[in-house]
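>>> Predicted structure and sequence below. I'll ask about it afterward.
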Amino acid sequence: MKTALLLFTILFSFSIYGQELTGVYVKDFDLNDGKTLIRTLDLKDDGTFTFHNFRKNFSIDKTKKSTYGKGTWRQDKKIITFFTDKETDIDEKYTLDFNETKARFHSKNPRDKSDRVILPSLTFFESNIPILENFKVFKK
């Protein structure tokens, strides 16, 4: 009985932590010279994700450009590891390969009772995608 109760408690705590992690993360820049950059990462409950990188007015011809990525993610403590299956996740639209991409989850510690506001965020610290290296997105 004690073992079953312990197992239930552990599984329940992991499910609560996972729910805190899922959601939409965004970082947007509106630069003074008319340039716009928006990066959106959507972590879903089923272990999948989508990523959208939108750029406007970054090239000489002042065009809009979007790049996309999708795949699966796995959590190990506060580290999120992303995976892309090259056969099913990469096509004409979804061109970014997230294999070997890792991010660290940041949030306010539940034991921290101060008035300090810490927005949940992800900081990418390892990636083969140059735009993600040392990049931080905030949960909406």
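Cool, got the structure. Residues are numbered from 1 along each chain as shown.

>>> C-alpha from now on. contacts and neighbour counts both.
Noted.

>>> which residue is nearest the middle of the protein?
residue 41 (4.8 Å; CA atoms, centre = their mean).

>>> my guess is that one meets residue 22, correct?
No: the criterion here is CA atoms under 8 Å, and residue 41 misses it with residue 22 at 10.0 Å.

>>> what's the spacing between the nearest residue to residue 55 once chain neighbours are set aside and residue 56?
Of all residues not flanking residue 55 in the chain, residue 37 sits nearest, at 4.7 Å (CA to CA, 6 or more residues apart in numbering). Residue 37 is 7 Å from residue 56, where distance means CA to CA, to the nearest Å.

>>> hold the first one in mind and look at this next one:
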Amino acid sequence: MKTNPMKTIFTILILISNLTLFSQVDKVIGDYQSSVRTKKGDLIEWKLTLNENGTFFFQYYSNDKFQVPSEKNIYGKGTWTMENNVISFFSDKQKDIDEKNTLDFTNSKARFITKPTKNKTDQIIITRLQFLKSDIFWMAKTEILKI
């Protein structure tokens, strides 16, 4: 039985591209966190977990001495997908939004930034997510570092 060489090459290329895609997604999975302490001593923290099963959990924490209440925790959860290093977030209003998880991440997108494997220089590139857009106004342009 003869095999078509073009068919074999095409199949190999598809398998290689799928492996590359999965390895990139594997790099994204994990915990992200950033925090800022103001000159007044106030603290703001963002924590995000991207799970292997395509779900995420987010926590925003702030401790502002001049607000009542001074401590605030806001949560969100939902699902995520990745295409071309851009992560899209979705929150199902019936399943993901409740009394505790009030943030709706639908329409939020973040770029996954990491040092390319081809970059063999000493350049340090911190692995992070940079939010490009979000209906949550304070999330747009936020960067969260992978820990």
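Done, it's in. From a predicted model like this one, the values you see are computed outputs, not experimental measurements.

>>> re the thing from before, corresponding residue for the residue nearest to the centre of structure 1 in structure 2?
Using TM-score structural alignment, the partner of residue 41 of structure 1 in structure 2 is residue 48.

>>> quick one on the thing from earlier: on the three-state scheme, the residue nearest to the centre of structure 1 is what?
strand (DSSP: H, G, I helix; E, B strand; the rest coil).

>>> do you know how far it is from residue 74 of structure 1?
14 Å.

>>> same check, this time on residue 67 of structure 1
From residue 67 of structure 1 to residue 74 of structure 1 the distance is 22 Å (CA to CA).

>>> what's the mean distance for the strand ranked longest in structure 1 versus structure 2?
Determined from DSSP state E, the single longest strand within structure 1 is strand 64-76. Strand 64-76 of structure 1: mean distance to aligned residues in structure 2 after superposition is 0.5 Å, counting by mean CA distance after the TM-score superposition for structure 1.

>>> Helices of structure 2, start to end?
5-28 (DSSP state H).

>>> Can you give me the neighbour number for residue 104 of structure 2?
Around residue 104 of structure 2 there are 21 other residues, counting by other CA atoms under 10 Å.

>>> What residue in structure 1 is paired with it?
That one, residue 104 of structure 2, aligns with residue 97 by TM-score structural alignment.

>>> circling back: could you tell me where the longest strand of structure 1 falls in structure 2?
Going by TM-score structural alignment: strand 64-76 of structure 1 matches residues 71-83.

>>> Now tell me what touches that stretch from outside.
Surrounding stretch 71-83 of structure 2, the residues in contact under the criterion CA atoms under 8 Å, 6 or more residues apart in numbering are 25, 50, 54-64, 87-92, 96-97, 100-105.

>>> Okay, and which of these map to strands?
Per DSSP E, the subset of those in strands is 50, 55-63, 87-90, 101-103.

>>> what about burial for the residues you listed, which qualify?
50, 55-63, 87-90, 101, 103 (16 or more other CA atoms under 10 Å).

>>> wait, which of those residues is closest to residue 19 of structure 2?
Relative to residue 19 of structure 2, the closest of these is residue 87; by CA to CA it sits at 18.2 Å.

>>> Quick check: the gap between that closest one and residue 79 of structure 2.
Residue 87 of structure 2 is 10 Å from residue 79 of structure 2, where distance means CA to CA.

>>> Then residue 18 of structure 2?
Taken as CA to CA, the span from residue 18 of structure 2 to residue 79 of structure 2 is 21 Å.

>>> More neighbours: which of these two?
Neighbours were counted for residue 18 of structure 2 and for residue 79 using other CA under 10 Å; residue 79 has more, 19 against 12.

>>> which residue packs closest to that one, ignoring adjacent ones?
That would be residue 55: by CA to CA, 6+ apart, it lies 4.1 Å from residue 79 of structure 2.

>>> Please apply the same query to residue 86 of structure 2.
Residue 86 of structure 2 sits nearest to residue 111 (CA to CA, 6+ apart), 4.5 Å away.

>>> Enumerate every residue touching the one you found.
Contacts of residue 111 of structure 2 (CA under 8 Å, 6+ apart): 85, 86, 87, 129, 130, 131, 132.
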